[in-house]
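Asker: pasting a predicted model and its sequence here:
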Amino acid sequence: MPATTGESLLLAARLQRLPTTRYTWAFVLLLAGALIVEAFDIGSLSVILPILKPLMHLSAMEVGLLAASSTVGITIGMIPAGLLADHFGRKPVLIGGVLWFSGLTLVSAMAPDFRTLLILRGLSGLGMGATFIMPYALLVELVSSRTRAAFSGILESALGIGYVTVPILGLVVLPSFAPEIAWRVFLLIGGLPIAYVWVLWKYLPESPRWLSRAGRSDEAERIVAAIEERVEQLIGAPLPEPVVTRELEMSLGSERQRVSLRTALEVWRPPYLVRTLAMTSGAFGTFALFYVAVNYIPSLFEAKSIGLSNVLILSLIVTSSQIPGKLLNGVLSDFLGRKPTYALFASASLVGAYFFGQSSDPIVMMGWGCLFLFAASGSAPSYKMWYAEQYPTPIRATGQSTCESIGGKLLGGVVWTAVFPVLVDAFGIGTTMTLIAVIGLVTLLVVIVFAPETAGHSAEELEGQARGPRNGLMNQHAPAQEKI
């Protein structure tokens, strides 16, 4: 049976009062490991594209299709993954996603031709879609609102580590084999982290908030009690009594979630419609720049007639710049708020993108490339947390997967990634990067005007704000704070 309102309130208050300890770090690092595995898998294509292009005699359009192929799968699979996570739980969907894309990457290393490789990369993206969104849903639902954006920066830095590992390993692996073998070896290495599935199954907890709202309150209680026991051992003292504030008490409904096609449509209806449109728009502007950097920076440097080893070194430097950006963004977002932090980073990324396109010297391009990837990729921690916070627990995974799949993956990842090399061939790098900078400016303004600030509130408080005052009528005479 679903938990009563009082049980859900108490559970939320117990989770919110938990301090940051080694347990919190261990939980976040478990999630980070899944993102490192995924980022390496996605980025692996960028370093083998310069090999595949002459080896398979690929046209500009075929290069674009291959670069976008996994993102096509991510886009198709992300919303269904959100629905599955809201129905079956966050943990099984995350585990299934890692198992799926790692297994298909191993198979793709054996692809006999371009068409087969294209299909396998597209299918692998179905699992990547689940892996992209689950860590952030779990973070919102298990980590206190006081520090969750900072830890989101850790998760995003894990993606950065995965992307940075790609050119490092490329420097070791690719020159060691003939071209027709090197790309296959690299994809085989990309699929080996399938073993991480066991680690997630063994050690990752399910979201107690989701369990409670799904009618599995006994399981939620066991997990929270185990966490509390571990935290008390780490701090060497009893935890304070949980306190339910009036804002929290007025925010939480007790209904059990029922996930269906109607759940997917709910994010397109009031009171969520405006925030879905705004956050989807911003996701497009942010991810379009990011995917240009991840998929094409090695190829753009190669266009300057630089040798493969130097291309990989320059790409490594540019790709490395995103990690400090992600860490800084997460910390600033908890301090300044989601909206001003996003505005700061998004503006810097537009400047970097524009001047990257106008530069002709490889070293100058590297400098501007570092700025736009530092800021574009760096804006992701608070932004992903921001759109996860826009929706209540019963539709959170569906809502965040909608914003990211349509704005970030479909428009920013698939459409823009596929047409980018065609636009560069037709109009040049300068005009193409100017166009994307203008698009990014427009989407930034939409987000700033229409998206509400969410920093500093618990998951339940955000739920009450999203639903509006009509749901805040129960216990309206309750005292400001009440201990349960």
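Answerer: Sure thing, it's come through.

Asker: C-alpha only now, for contacts and for neighbours.
Answerer: Will do.

Asker: ok, Phe301 to Pro175 distance?
Answerer: 18 Å (Cα to Cα, to the nearest Å).

Asker: same thing with Thr402?
Answerer: Per Cα to Cα, Thr402 is found 41 Å from Pro175.

Asker: the structure to be compared is supplied as follows:
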Amino acid sequence: MSLSTDLPAEPAERAVPFDWFRTLSAKGKRAFIGAFGGYGLDAYDFQVLPLALGAISSYFLISSGQAGLLTTVTLVVSALGGALAGVLADKIGRVRTLQLTVATYTLFTVLCGFAPNFETLLIFRAFQGLGFGGEWAAGAILVAEYAHTKYRGRAVAYVQSAWAVGWGLAVLVYTLVFQFVSEDLAWRVLFWTGALPALLIIWVRRNLTDSETVTQRRESAGKRAGSFVAIFRGDLVRTTFFASVLATGVQGGYYTLATWLPSYLKKSRHLNVVGTGGYLFFLIGGAFLGYVTGGILADRLGRKRTIQLFAVLSVVFLVAYIQVPEGANTMVLLLGFPLGFCTAAIFSSFGSFLSELYPTASRGTGQGFTYNFGRGVGAVFPTVVGYLASTTLGLAGAMMFGAFGYLLAAIALFGLPETRGRELA
């Protein structure tokens, strides 16, 4: 097969909607579909826990701190899974790694539904984190390496937008299941629906291949491909440090919201299941548009400016959302849209930015390590919030801790270069 089938088409002279997709090769288009599906279902399998957290807490009679620990363990182990997946992506390829990660998070999400006690559920969620952590790195790099330089930011941002789709699907299923099934069983059913990604594994195996150009470079690198040591040498050590701090701040802030927002709406705003689902859909709608818009801005303003802009705005809207007085739930509903928009848009640059910061032989390792180091350390945030919620601060006051993460991210960007326009192969 000709190597030219890997190459993206040249962009048109005038901007056309979805040019980023049109310029992908046939293989690139299939890579995007596979990565989008994998990340969307990754989000679905992760989000069933926060949505079912109230029912799980009641069923196993656990404290808010223990409930937060379920998310923290998932994210801490996902840091290990993501780092390992990054190495595998450089050693055995992006597509094979994508298959392994999807299979892992699917299996252990389903097993969570059979957990007889809190301790077993904790173990299953830990193993689910191995696959959850690795999927994004493999999928984002795969698409980044097929995308045209001019459109790489928005191409990978659309992959990132799959998180909002998966989250929205999880909320829809949660609303239906908890309406028609008793709470003691409903949380188990929600986990069992996590078997959906098994169908994607079959499709990926039959239809996706790595970029031939990148495969040749990986093979020529030999043992040097996928080396942890390489990302801590020379100029890359500075990149690895600041990229890890950046990822920690953004994900610490995000997972504070993802974990505790459903509980906040139910306990602090006194909404029922349908009401909580409705408010979350409003926030998720903002998130989807945020992912897409952030990708366009990343290609026009640059990666750093886009992340800095939305880091500041995320702090503003997070504080405003939490500070809405009791009885003003309409304001909470309205603020959910810009909050979702900003906290999602900040992620849009990540796939392209981290891919562009590292050379081909270390791209999977560098992106997998930094992004998932951020997950691991950022995972402490939900637990801290859980324990702070049991003090005089209450849940609303404790969630303000998430704003610290976004401020940390904005500061970390001063140590990283702008990469817009950088060629990958």
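Answerer: Perfect, I can see it now. These numbers come from a predicted model, not from an experiment.

Asker: which stretches in the stretch 1-150 of structure 1 count as helices?
Answerer: 5-16, 22-55, 60-88, 90-108, 114-142, 148-173 (DSSP state H, counting those that start in this stretch).

Asker: run the angle between the fourth one and helix 114-142 for me.
Answerer: Between the direction of helix 90-108 of structure 1 and that of helix 114-142, the angle (axes from the mean of the first three to the mean of the last three Cα atoms, to 10 degrees) works out to 160 degrees.

Asker: helix 90-108 of structure 1 vs structure 2, average distance?
Answerer: Helix 90-108 of structure 1, aligned to structure 2 and superposed, deviates on average by 1.0 Å (mean Cα distance after the TM-score superposition for structure 1).

Asker: how long is stretch 351-369 of structure 2 end to end?
Answerer: 13 Å.

Asker: between Phe301 and Pro175 of structure 1, who's got more neighbours?
Answerer: Higher neighbour count among Phe301 of structure 1 and Pro175: Phe301, with 23 against 12, using other Cα atoms under 10 Å.

Asker: circling back to that earlier point, turn the helices of the stretch 1-150 of structure 1 into CSV, including distance to Asp361 of structure 1 and mean neighbour count.
Answerer: Below are these laid out as CSV (distance: least, Cα to Cα, whole Å; neighbours: other Cα atoms under 10 Å):
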stretch, distance to Asp361 of structure 1, mean neighbour count
helix 5-16, 51, 20
helix 22-55, 20, 20
helix 60-88, 23, 24
helix 90-108, 36, 23
helix 114-142, 33, 24
helix 148-173, 21, 24
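
Asker: any chance of those in JSON lines, with distance to Glu219 of structure 1 too?
Answerer: Converted to JSON lines, the helices of the stretch 1-150 of structure 1 look like this (distance: least, Cα to Cα, whole Å):
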{"stretch": "helix 5-16", "distance to Glu219 of structure 1": "12"}
{"stretch": "helix 22-55", "distance to Glu219 of structure 1": "18"}
{"stretch": "helix 60-88", "distance to Glu219 of structure 1": "14"}
{"stretch": "helix 90-108", "distance to Glu219 of structure 1": "13"}
{"stretch": "helix 114-142", "distance to Glu219 of structure 1": "14"}
{"stretch": "helix 148-173", "distance to Glu219 of structure 1": "23"}
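
Asker: of those, which is nearest Ile297 of structure 1?
Answerer: Ile297 of structure 1 lies closest to helix 22-55 among the helices of the stretch 1-150 of structure 1, at 8.1 Å (Cα to Cα).

Asker: now do the same for Lys394 of structure 1: its match in structure 2.
Answerer: No Lys there; residue 394 of structure 1 is Pro. Counting by TM-score structural alignment, Pro394 of structure 1 lines up with Ala361 in structure 2.

Asker: for its match, give me its contacts.
Answerer: With contact taken as Cα atoms under 8 Å, 6 or more residues apart in numbering, Ala361 of structure 2 is in contact with Asp90, Arg217, Arg218, Ala221, Arg224, Ala225, Gly226.

Asker: narrow those to just the buried residues.
Answerer: Asp90, Arg218, Ala221, Arg224, Ala225, Gly226 (16 or more other Cα atoms under 10 Å).

Asker: among the helices of the stretch 1-150 of structure 1, which is nearest Ile406 of structure 1?
Answerer: Using Cα to Cα, these put helix 60-88 closest to Ile406 of structure 1, at 6.8 Å.

Asker: in structure 2, what stretch matches the closest one?
Answerer: Helix 60-88 of structure 1 maps onto residues 64-92 of structure 2, going by TM-score structural alignment.
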